[in-house]
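Chemist: take this sequence and fold it.
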Amino acid sequence: MLRFALLSFVASVIVLTRTESAHAEVVVVQPQDSSSPMLVKTKPPTVVVVKQRSDSPTPVMQSPPRRERERKVGLHFDVGGTLGPDVTMGGFNGALRFRPKPYVGIDLGSGYFVGHDFQGFYRTEIPVTANVLFFVNPKHKLQVYFLLGPGASFGRVDMLSEVRRMTHVGGQAGLGLELRLARAFALNFDARGVLRHRIDSDPRPEFVDGTKSTDTSGGALLTFGATFYF
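Modeler: Take a look at the predicted model:
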């Protein structure tokens, strides 16, 4: 009986020693008689999880701002008329406009003009132009631009006894304003000077004033129009 009690005590010490490192609680139940086995109940260790709190807020991923597409192609339309008391002509132009750079534009266009020249003859002309536009402040709503470019014109003049057809080459230069009402729409106004020379095969001069004659002519033109960018 004494030996069995000693063995029970040693077993209890061993169990307590092994469970101490795990911080477990051990309950030993002494047997009531020599025939009953010893019961050992253990409480599982308590596990504590420490979550470290970050002082800095979690960054929020934001998508980059959407970049507006550059509109580099457009259609330009305008109406215009000549300046001067002796010449009354008016008409319209249409052009395909390219904006390869914000500061540069290229207009490739044609038009139709009718009226009377300074000799009083009825005249119709079809101009073909290629103008380069230099925008001074392309980031502003109201933009200033200079234009310069070559051109040609194919005309018909109804004279007193015949109809003459004439071909001219020359160029134009001017100054204008573009009011950008939207990214896809703008209003345009410009004034330009035109200088040209007749190059067709007719040997007769185009203009005769007494003893003076010439095949070179020039004038000023005002235009007002709109441009649709896409």
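
Chemist: C-alpha from now on. contacts and neighbour counts both.
Modeler: Will do.

Chemist: so where does the most centrally placed residue in the chain fall, helix or strand?
Modeler: With distances taken as Cα atoms, centre = their mean, residue 70 lies nearest the centre of the chain, 2.0 Å away. Under DSSP states H and E, no helix or strand contains residue 70.

Chemist: now the second one, please; I'll put the structures next to each other:
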Amino acid sequence: MYQPPNQGQAPQVVIVTPGGQPPPRVVVRSTPAVPPAPPPPPPPRRWRSEWGLNLRLEGASFGSAEGVAADAAMGGLGLSLRYRPVPAFAIDLGVDVLGGIDYNGFKRTEIPLSLSGMIFLNPRSRVQFYLMGGVNMSYADVEREVILASDDPQVAGTLSTVNEEYEYFGGHGGIGLEFRLSRRVALNIDGLAFIRNRTDERATQYPEFVDPETGRTTNVSGGGLFRGGISFYW
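Modeler: I've put the predicted structure just below:
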């Protein structure tokens, strides 16, 4: 376009360009929100050493060998203080009180003391299988009947009741199961076999067992204990 100039003015030239570039298109893309990462799992609980108190009921077995009194049966109760420094091992210090009729048919009260080691084969399970073994010493009071020998014919041949005190030392071993009801409470059942030797001063002079057929004597004895109880841990 050309516009003639007015008088005294310079000519003006205007250049008009048709069309033109459209404004740039803006594309907005939405990115889905990233979910937050799950929290890390809690660290595994560190094992802390445990103390425990075990209370139990038990019965004794004398086997089926010849010479066992027909009414032989003993039972009782006991308790143990237990220390478990690591999951797979514990130390058990126990005391028991047993009473009844012994192998020879005499009335007996016996108090065993035991020191045992316990190996737990699957310590992380709710039902734990363990092996147990150790040493024991025991004191027994035995009431027996003897035939008196005397120059007095009224006394000779009569029966009299005497009390004798026996002492023993030996070892034991067995297996058991512990059922964890909670972190603090557990039930257990186990079976132990034991063997021991009589060690009191009268043992050599008056042996405890005499074979009536051969006359052989011994102070070595053995048997089994079957126990069930409950443990409290802290």
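
Chemist: care to give me the TM-score?
Modeler: The TM-score (TM-score structural alignment, normalised by the length of the first structure) is 0.70; 176 aligned residues with a Cα RMSD of 2.3 Å.

Chemist: corresponding residue for the residue nearest to the centre of the first structure in the second structure?
Modeler: Alignment note (TM-score structural alignment): residue 70 of the first structure maps to residue 48 of the second structure.

Chemist: next one: its match from residue 202 of the second structure, what distance?
Modeler: 48 Å (Cα to Cα, to the nearest Å).

Chemist: can you verify my assumption that residue 230 of the second structure contacts residue 55?
Modeler: Yes - here residue 230 of the second structure reaches residue 55: they are 5.5 Å apart, a contact under Cα atoms under 8 Å.

Chemist: neighbours around residue 112 of the second structure, how many?
Modeler: Around residue 112 of the second structure sit 18 other residues, with neighbours defined as other Cα atoms under 10 Å.

Chemist: in the second structure, which spans are strands?
Modeler: 2-3, 12-13, 50-61, 73-86, 89-101, 107-120, 127-147, 159-180, 185-198, 209-210, 217-218, 220-233 (DSSP state E).

Chemist: just put the ones you listed in JSON lines and tack on distance to residue 33 of the second structure.
Modeler: Output for these, formatted as JSON lines (distance: least, Cα to Cα, whole Å):
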{"stretch": "strand 2-3", "distance to residue 33 of the second structure": "60"}
{"stretch": "strand 12-13", "distance to residue 33 of the second structure": "57"}
{"stretch": "strand 50-61", "distance to residue 33 of the second structure": "49"}
{"stretch": "strand 73-86", "distance to residue 33 of the second structure": "48"}
{"stretch": "strand 89-101", "distance to residue 33 of the second structure": "52"}
{"stretch": "strand 107-120", "distance to residue 33 of the second structure": "50"}
{"stretch": "strand 127-147", "distance to residue 33 of the second structure": "47"}
{"stretch": "strand 159-180", "distance to residue 33 of the second structure": "46"}
{"stretch": "strand 185-198", "distance to residue 33 of the second structure": "48"}
{"stretch": "strand 209-210", "distance to residue 33 of the second structure": "87"}
{"stretch": "strand 217-218", "distance to residue 33 of the second structure": "87"}
{"stretch": "strand 220-233", "distance to residue 33 of the second structure": "50"}
